[in-house]
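Engineer: need a 3D model of the sequence below.
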Amino acid sequence: MSPDKETETELLKKANKPAELAMKYHPFYEGKIEVTAKCPVRDFNDFAIWYTPGVAEPCKDIKKNPEKVYEHTAKGNMIAIVSDGTRVLGLGDIGPEAGLPVMEGKALLFKYLGGVDAVPICLATKDTEEIIKTVKHLAPSFGGINLEDIENPKCFEILERLRKEMDIPVWHDDQQGTATIVTAGAINAHKVVGKKVSESKVAMVGAGAANIAIARIMVTAGFNVKNIIMVDSKGTLHPGREDVKKTHAEKWWMATHSNAEHVHGGIKEAMEGADIVVAASRPGPGVIQKEWIKGMADDAIVFATANPTPEIWPWEAKEAGARIVATGRSDFPNQVNNSLGFPGIFRGALDVRAWTITDEMCIAAAEAIAQTAEDHGLSEDYIVPNMDQWEVFPREAVAVGLKAMETGVARIKISRDELQHRAESAIRRARGETKLLMDQGYIRAPPE
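Structural biologist: Below is the predicted model:
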């Protein structure tokens, strides 16, 4: 049944509420993160230990054995969130300063959900080589790099080059992170509707960094690439799309490996008879029409992941016949948002001092996410865990750490129990610190 006008108005009001509060809260706090002490300062004599002259001894120890930097400093739990501001949320190229609130928010999520310390670094350059060079120069201070909101297609080259040329994990959350959580949700959604992923017909709206990576990880997880039809701004990808052959290698691969029936057309044609549509394109609503969902297979699954507004409102998709609807937002059921992935994944990678984060590690994380939700009981409105089900993050960390050790990309080897202990301790500490600061008034209550 379609919502009446009053109900739809209330739904829209609720959907717009976070944006209204964001404009009140951000200037009130003047930023979401700050640097706090990790060591005691009992009196001023302690600075002789933490700084000069005492600090010279750990410096000399690291000089003799560079790996000791992980023992003497915060490097092993510190990552850089690097962006040039060219593809921020669904807002496009808004620049590094305008992208900073997003990167601060990312740092907050890293800390609270994964116990990972993160520093936002927004760069005043859009040049691929400059970005690569800058990130490589940052490596001594960080245990990992999170690339964020960098435009397609250069984001592919930046990630590939840095993964090859650096000895700490470099991760592009818009690619690997989105792919991990969407794959987890897609696996569970198919369980709910009783369909096999290997037989599922998949329509993918958008052919940017997110959907290209989602397709790759979904295929690794068991979906059939020949059953995928991907659509970019010019239409479906198929072998006749010579326009992408020289300029977009990843699109060309999809054009020549997917869409076995060589379907031509646009979003409507790609969605015809599809079991699931995965949209990672531009903010809606209106990008996906209700009529196109009506043309999908029975028990249709709709993932409308654009931020800040999904390609179609969830209630519209449901009205059109979708059985399961997921978005990237926390104010609707089934939030397939990267925040369920990157904190736990980096937690596991950092705890074993991994050299990189592989697709196998992403699949391990996706399986941990999916299993956590299944343990709580799957339903049409619950295919992935909620962020407040905090056990998902240590479960991911353990799965990722174990897979890193199994595949030979971990610097150190520790037991499953130790991985669990490290992850739980770091996350509990981060949450406990935040609560303590709130209780003591050092973090003020937000304005009315």
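Engineer: from here on, just use CA atoms for contacts and neighbour counts.
Structural biologist: OK.
Engineer: quick one, strands of the stretch 51-200 of the chain?
Structural biologist: Taking DSSP state E, counting those that start in this stretch, the strands of the stretch 51-200 of the chain run over residues 78-83, 117-122, 144-147, 170-172.
Engineer: for the second one, what is the distance to the chain centroid?
Structural biologist: To tie it back to what came earlier, the one meant is strand 117-122. Relative to the mean C-alpha coordinate of its chain, strand 117-122 is positioned 15 Å out (CA atoms, centre = their mean, to the nearest Å).
Engineer: what's that strand in contact with?
Structural biologist: Strand 117-122 is contacted by residues 77-85, 96-97, 99-100, 103-104, 107-108, 110-111 when judged by CA atoms under 8 Å, 6 or more residues apart in numbering.
Engineer: sorry, back to before: make CSV from the strands of the stretch 51-200 of the chain and add distance to Asp375 and mean neighbour count to it.
Structural biologist: Conversion of the strands of the stretch 51-200 of the chain to CSV gives the following (distance: least, CA to CA, whole Å; neighbours: other CA atoms under 10 Å):
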stretch, distance to Asp375, mean neighbour count
strand 78-83, 31, 25
strand 117-122, 30, 22
strand 144-147, 30, 26
strand 170-172, 29, 25
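Engineer: the structure of the following sequence is requested for comparison with the preceding one:
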Amino acid sequence: MLKINREDALAYHEQSPQGKIEVVPTKPVSTQLDLALAYSPGVAEPCKEIAKNPDDVYKYTAKGNLVAVISNGTAVLGLGNIGPAASKPVMEGKGVLFKKFAGIDCFDIEIDATDPDEFIRIVKALEPTFGGINLEDIKAPECFRIETELRDLMNIPLMHDDQHGTAIITSAALLNALEIVGKKIGDIQLVVSGAGAAAVSCLRLYLALGVRKENVVVFDKDGIINPSRTDLADMQRQFATERPITTLAEAMVGADVFLGLSAANVLPAELLLHMAANPIVFALANPEPEISYELATSTRPDLIMATGRSDHPNQVNNVLGFPYIFRGALDVRATEINEAMKLAAVHALAELSKEPVPDIVNNAYGDNTLAFGRTYLIPKPLDPRLITSLSPAVARAAMESGVARRPIADWAAYEDELRARLGLDQKLMNRITSAARQSPRRVVFAEADNYKILKAAQLVRDEGIAFPILLGPPAKIQAIAQANNLDLEGCEVIDILQDEAKRNEYAELLYQKRQRRGITRYEGRRLLRERNYYAAMMVETGAADACITGLTKDYGKSLIPSLQVIGPAEGVRRVASMYIIQTKKGPYFFADTTVNIDPTAEEMVEIIGLTARAVRFFDAEPRVAVISYSNFGSNSGPLPEKTRRATELAKQRYPDLLIDGEMQANVALNLQLLQENYGFSPLADKGANTLIFPNVESGNIAYKVMQELGGAEVIGPVLMGMRKPVHILQLGASVRDIVNMTAIAVVDAQRDGKAL
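Structural biologist: Modelled structure (predicted):
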């Protein structure tokens, strides 16, 4: 867990602008017309429409994406009743989490009211403003009544996250832990330390999942919850036990699960010894749990444990739930967040934990061993898949339970919308990946003695994208897999140095191909000891359908073997490469970025043709701009003249292609600039989506600047013009890059001899 310095925390909140949130206009307000539309007199028109049809408030205002985080400060984190003003930094922080993880806008509202009736009246009066209400840090037992009555009174989704957030996350963890140890939820003996809002909500959800009430024993600071107690709220009394138990030590004998939502160090280590085999301990008191992780796991090595801390496995963090639950509820305009929606979130969270962990999560946590098991029961908070797993599940449950007012019809489009909210627009790669899964192909990975390649191989196998063939020493591959908890079952592993007969066969084929290009039989046998040559020959002979290489070597050195063994497609004199730049405005295509150092005008025409064909391969219509530092003759020099000549020749060779140049990059990409100054251009209607650079320097620099400063996701390089599918990775590509390129290679191979 990070050690937070008091001064650092204060400075973080104090630096200008103070606090953590601000309001940003979503429409232009730079001209007098803009202001007149935004306010008087233009604002009157949507007001009149809403007066006629109240539901139009969702059409003309931000209500549908606006949640209130509301507290009276009576139970703030571990700070207790510190009052509404002191709770404001926490509520602002909750708003930040809503925005970061689900794209939901928030206003934090701190109410100076401890009387439940007054608090309920104030919150109910806010309903016209908000699409949803997140209640926060309200003490028990008042919080139970407040939430129950507000749910009955209001017709927008409302949830007290302190109750239900922890319940949902721990429920998912409990289901997975029980699956791992082979126990049925209806059979477990459960001991609970704590009887506050979170504990009671956990128990209610556990009962809905199948826990039997007679198997539950609950303690609070005053002892066991039993019928003789006169100090209990109704919500607590329902979990009173009739069993003849008086102490925690007695309750822990034979217990399968301990749930702690109470205070630090209330669970003595020796009590763990009396629990059943493979005990499950959720010690969730913060910042110090009911028993330390180190002590618990050393006392019972067969124990599965979760805490609320980020420095131990299985962190129970409410951010895994509330942003995505509200996202799904808002998107179908649910009238409430009901039990069906909470249970849907539980099951979605549990199932997501069983899927392979993406590279972006491994990198964020510096852990390549994350995989479903005792130390990975629930996903990590920075997993970008949470929004596309939980929100659709919640939205679907709202529809099926009859509380949705705006049902979703196209679920694929909805997932695209969710990704776009967080800058995760993957429509292009979604299509490619879906196509790859329809008919996966054999892809040979030439550099399989590398963790990233092996992780990608596991992913493409598990996702049904490809059948991986791994070239490398089997012992080394196995060691890497074991060290990183990778499962490579079903992946073919080939040690090319141990298969002399096949190597000699390939060497002879290489000699026959290249004997008039300086390759002798001896040289062929030497070259076939290199995995890039062997992989290329596998593709050439049909032993594999596509090849992926280049992760650990220079691009040119990785490309040469494939050029010599496979070569360009018929009619192609020069191969080229293209990067796909994923932006919030959609995909853009940059070429040539890695292969042709300084092509002539005639060679640029070849590149233009290959790129246009590749763009169509990705289901986009190419709108091609030939890039220079000149706009239609505004500057002279060798570079503008070359690009001008290339444009003229390309128009002659590809008369149906939408292309223009020479032009500067900002003109090509800024539609308003293009229309105002160069309305004669055929690109002035929609602007360019495909940029052809005059040399590899400019193309390479452009895509790397976009990647690092522009916040764009870069896919590629896509090798164009080869006779059979070969794709060369960027040096040091991520696992996600490798998976993307593998999917592209598979779809490339599906084209039956019509490689990109």
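Engineer: TM-score for these two?
Structural biologist: These two chains, once laid on top of each other, score a TM-score of 0.87 by TM-score structural alignment, normalised by the length of the first structure; 415 aligned residues with a CA RMSD of 2.3 Å.
Engineer: quick one on the thing from earlier: so which of the strands of the stretch 51-200 of the first structure comes closest to Asp359 of the first structure?
Structural biologist: Within those, the stretch nearest Asp359 of the first structure is strand 170-172; the backing value is 10.7 Å (CA to CA).
Engineer: so where is the closest one in the second structure?
Structural biologist: Alignment note (TM-score structural alignment): strand 170-172 of the first structure is matched to residues 158-160 of the second structure.
Engineer: check the mean deviation of that stretch from the first structure.
Structural biologist: Taking mean CA distance after the TM-score superposition for the first structure, the mean distance separating stretch 158-160 of the second structure from the aligned residues in the first structure is 0.8 Å.
Engineer: list the contacts of Lys124 of the second structure.
Structural biologist: Applying CA under 8 Å, 6+ apart, the residues contacting Lys124 of the second structure are Leu150, Leu153, Met154.
Engineer: what's the answer for Leu109 of the first structure, then?
Structural biologist: Contact criterion CA under 8 Å, 6+ apart gives Ser339, Pro343 as the residues in contact with Leu109 of the first structure.
Engineer: so what does it match up with in the second structure?
Structural biologist: So Leu109 of the first structure corresponds to Leu97, using TM-score structural alignment.
Engineer: distance check, its match against Val67 of the second structure.
Structural biologist: With distances taken as CA to CA, to the nearest Å, Leu97 of the second structure is found 12 Å from Val67 of the second structure.
Engineer: now do the helices in the stretch 151-300 of the first structure.
Structural biologist: For the stretch 151-300 of the first structure, the helices defined by DSSP state H, counting those that start in this stretch occupy 154-165, 178-193, 209-220, 249-257, 267-271, 290-294.
Engineer: same list (the ones you listed) but as TSV, adding distance to Arg411 of the first structure.
Structural biologist: Written out in TSV, the entries for the helices of the stretch 151-300 of the first structure read as follows (distance: least, CA to CA, whole Å):
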stretch	distance to Arg411 of the first structure
helix 154-165	16
helix 178-193	23
helix 209-220	25
helix 249-257	31
helix 267-271	44
helix 290-294	48
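Engineer: how much space is there between Ala173 of the second structure and Glu179 of the second structure?
Structural biologist: Summarising the geometry, the distance separating Ala173 of the second structure from Glu179 of the second structure, computed by CA to CA, is 10 Å.
Engineer: so for the two, which sits in the more crowded spot?
Structural biologist: A side-by-side neighbour count of Ala173 of the second structure and Glu179, using other CA atoms under 10 Å, places Ala173 first with 28 against 13.
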